[in-house]
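**Q** requesting a structural model of the entry that follows:
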Amino acid sequence: MNYSGILDQIHRDLKPWLGKGRVASYIPELANISAERFGMAIVRTTGEVFRTGEADTRFSIQSISKLFACTLAFQLLGDDLWQRVGREPSGTAFNSLVQLEAEQGKPRNPFINAGALVVTDVLCRRFVKAETALVEFIRRLSGERGIGYDAAVAQSELQHAHRNRAMAHFMASFGNLKMPPDLVVDAYTRQCAISMSSVELARAALFLANRGAVPSTGEQIVDASSAKRLSALMLTCGTYDAAGDFVYRVGLPAKSGVGGGIVAVLPGEMAVCVWSPGLDANGNSLAGTLALEWLTTFTGQSIF
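**A** Purely as a prediction, here's the structure:
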């Protein structure tokens, strides 16, 4: 498969779409990023790397961090994690409080904000600094020691975290948050402010395409069955309230973030990450979704 040629073709064909959509202006630090920027990378389980555009430029991974936080929490608790957070698509916006009242403070899944706060609460109970533990985990997955979080982005998010604070306190009232809500929100905002490139994110997610093991080191992060289950969660819940349409168009398990990144996996073959900051109405990268749709169309590769 000529992945280099396909990525270059996608980059050329996408040019009319770059700059469309809206950046995440509700986070002031992200509002300054041009919507015209673009990078895309494929990392195969064999170690081969293919890239186009700004594939080595770091950006704010935002909700993509939820995938790695969930994996780390699942390492700690196993299936007991699902006693506190569900595994169903939400059908509502990623920052909605609507279902928490009716469902006694148990979020629908770990990839909406409420669910991610519960996951962060798990990490805060186990680690002195949850965000530091998560950064170290991601460094192991990606093999990149220089990965960290952007303090300016974290502070910008924290100053506008009213809805996340409301969710945290509301879940605490149901007993589904064990640590102080403000501590959990602080750790969560720093987690979302982690900066990585498309190449680094694809490498970090590659264990899911390799039966739960990091190909470069052989470290078994989760067993093969758990890798399948985490990928299934990505497929059904990973792209906000557009998961059905995304699966229809792309056909890969994926996790998106409002920083414009989307990471996806093809089991047994590769992980791919695309970055384009212009978002559609659901908070997914507009050009990034199109790029992944074209990738699976041009290669004929998806999980279906």
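
**Q** switch to C-alpha atoms for all contacts and neighbour counts from now on
**A** Fine.

**Q** strands of the stretch 51-200 of the chain, start to end?
**A** 59-60, 148-149, 194-196 (DSSP state E, counting those that start in this stretch).

**Q** now the ones you listed as JSON lines including mean neighbour count?
**A** Formatted as JSON lines, these follow (neighbours: other Cα atoms under 10 Å):
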{"stretch": "strand 59-60", "mean neighbour count": "24"}
{"stretch": "strand 148-149", "mean neighbour count": "20"}
{"stretch": "strand 194-196", "mean neighbour count": "25"}
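
**Q** please enumerate the helices of the stretch 101-250 of the chain.
**A** Taking DSSP state H, counting those that start in this stretch to define them, one finds helices in the stretch 101-250 of the chain at 113-126, 130-142, 151-158, 162-173, 181-192, 198-209, 224-237, 243-249.

**Q** hang on, the earlier thing: for the strands of the stretch 51-200 of the chain, which one sits closest to residue 294?
**A** Smallest distance to residue 294 across those (Cα to Cα): 22.7 Å, for strand 59-60.

**Q** and that closest one, how far from the chain's centre?
**A** Relative to its chain's centre, strand 59-60 lies at 11 Å (Cα atoms, centre = their mean, to the nearest Å).

**Q** for comparison, sequence B:
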Amino acid sequence: MSRPLPDFDTLLDDIAAEARKSIGRGKVADYIPALARISPDKFGMAICGVDGSEYVTGDADERFSIQSISKVFTLILALQTIGSNALWRRVGREPSGTAFNSLVQLESEQGLPRNPFINAGAIVVTDAITAHSVSPVLQLLSLVRRFSGKEQIYIDDVVARSEAEHGHRNAAIAHLLKSQGNLKARVEDVLVTYYRQCAIAMTCRDLARAFVPLANGGKQWESGEKLMTPLRVKRINSLLLTCGLYDGVGNFAFRVGIPAKSGVGGGIVAIIPGKFSICVWSPELDELGNSLAGTRALELFARKTKLSIF
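**A** Model prediction:
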């Protein structure tokens, strides 16, 4: 017998009140100046069910920079563009165990990034779409709009410029990849696409809707359109579980037990297959670059609902 679902409106408000107690213990990302200006007091959370039901609390309808959450969309587009065999020859599928912007591991492993969600792997994935499109950013935006069912998804140009002006480490990673033969397009073109994809602005509600296909066997949340095969969904979700929160992924799996992807803008999107996608946003990060209050909120959600993949 299936367990009755809780009153999500009340549940989310309770989770928000508890998770907000973590605000003040982390640090807003300050190496991208445009992100450093975001108020650390923000907190939003949204749930979108595979049946189209929605529940929100707090600042769930305020746009924020999705940052590395965009890597999931870029991965989906790259798999559509060049196919899985070609892509997985250039990017691994293992947890990194090192910082998301590490160069040391990349050099020691001859330019083969561990997975598509660390920066080196994401830059290779971005190269896969940049090398095969005259308008890779527009292609990516089109995919995000299709997945979310919302046409008003845009790129925050202020954040994109800030990333480009202070993206020296990412530029170093891209040049190292180029020197090791794992970048096909011009470094400058790949970086422009990469910075702009990270600067996509969305709300918790937008992201929860856009990730429903990963909870719903590949079907879009509103129309039921088939956007991915079940096998592709399974494989992407497995990567979210093992690589989605950088070198904090093991602790997140231990505490929460849900496939998820974080970004240094403070967002985390999580998937409960067959049931929901969940997005939480709180800008203060822990020492590994994951939202502190966001992680706490998802831990509380899994505990209170007894919903996880385990």
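
**Q** re earlier: what's the most buried one of the helices of the stretch 101-250 of the first structure?
**A** helix 198-209 (a mean of 28; mean count of other Cα atoms under 10 Å).

**Q** give me the angle between that helix and helix 130-142.
**A** Angle, helix 198-209 of the first structure to helix 130-142, by axes from the mean of the first three to the mean of the last three Cα atoms, to 10 degrees: 80 degrees.

**Q** helix 198-209 of the first structure: how far from the chain's middle?
**A** Centroid displacement of helix 198-209 of the first structure relative to its chain, using Cα atoms, centre = their mean, is 11 Å.

**Q** what's the answer for stretch 38-48 of the second structure, then?
**A** Using Cα atoms, centre = their mean, the offset of stretch 38-48 of the second structure from its chain centre is 15 Å.

**Q** what comes up buried for it?
**A** 38, 40, 42-48 (16 or more other Cα atoms under 10 Å).

**Q** my guess is residue 273 of the second structure meets residue 218, correct?
**A** No - the pair residue 273 of the second structure and residue 218 fails to qualify as a contact (Cα atoms under 8 Å) at a distance of 10.6 Å.

**Q** list the contacts for whatever residue of the first structure lines up with residue 255 of the second structure?
**A** Correspondence of residue 255 of the second structure to the first structure, assessed by TM-score structural alignment: residue 249. Counting by Cα atoms under 8 Å, 6 or more residues apart in numbering, residue 249 of the first structure touches residue 293.

**Q** ok, back up a step: for residue 70 of the first structure, which of the helices of the stretch 101-250 of the first structure is the nearest?
**A** Of these, nearest to residue 70 of the first structure by Cα to Cα is helix 113-126, at 6.2 Å.

**Q** residue range for the closest one in the second structure?
**A** The aligned range for helix 113-126 of the first structure is 119-132, by TM-score structural alignment.

**Q** contacts for the matching stretch, please.
**A** By Cα under 8 Å, 6+ apart, stretch 119-132 of the second structure touches 71, 74-75, 77-78, 81-82, 87, 90-92, 100-103, 106, 112-116, 136, 170, 173-174, 177, 182-185, 189-191, 193-194.

**Q** mind doing that once more with 7 Å?
**A** Here stretch 119-132 of the second structure makes contact (Cα atoms under 7 Å, 6 or more residues apart in numbering) with 71, 74-75, 78, 81, 91, 100-101, 113-116, 136, 173-174, 182-185, 190, 194.

**Q** could you pull out the buried residues of stretch 84-94 of the second structure?
**A** Those would be 87, 90-91, 93, for stretch 84-94 of the second structure by 16+ other Cα under 10 Å.

**Q** let's have those in CSV, adding distance to residue 305 of the second structure.
**A** Shown next, in CSV, are the buried residues of stretch 84-94 of the second structure (distance: Cα to Cα, whole Å):
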residue, distance to residue 305 of the second structure
87, 37
90, 39
91, 36
93, 30
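
**Q** from those, which ones fall inside helices?
**A** Among the buried residues of stretch 84-94 of the second structure, the members falling in helices (DSSP state H) are residue 87.

**Q** which single one of the buried residues of stretch 84-94 of the second structure is nearest to residue 61 of the second structure?
**A** For the buried residues of stretch 84-94 of the second structure, the nearest to residue 61 of the second structure is residue 93 (33.3 Å; Cα to Cα).

**Q** quick one on the thing from earlier: give me the buried subset of the contacts of stretch 119-132 of the second structure.
**A** 71, 74-75, 78, 91, 100-101, 113-116, 136, 173-174, 182-183, 185, 190, 194.

**Q** circling back to that earlier point, for residue 18 of the first structure, find the nearest of the helices of the stretch 101-250 of the first structure.
**A** Between the helices of the stretch 101-250 of the first structure, helix 198-209 lies closest to residue 18 of the first structure; by Cα to Cα that is 16.7 Å.

**Q** where does that closest one end up in the second structure?
**A** Under TM-score structural alignment, the match for helix 198-209 of the first structure is residues 204-215.

**Q** and for stretch 66-78 of the first structure?
**A** With TM-score structural alignment as the criterion, stretch 66-78 of the first structure aligns to 71-83.

**Q** over to stretch 278-292 of the first structure?
**A** Residues 284-298 of the second structure are where stretch 278-292 of the first structure aligns, with TM-score structural alignment as the criterion.

**Q** tell me the counterpart of residue 140 of the first structure in the second structure.
**A** Using TM-score structural alignment, the equivalent of residue 140 of the first structure in the second structure is residue 146.

**Q** please apply the same query to residue 303 of the first structure.
**A** Match for residue 303 of the first structure (TM-score structural alignment): residue 309.
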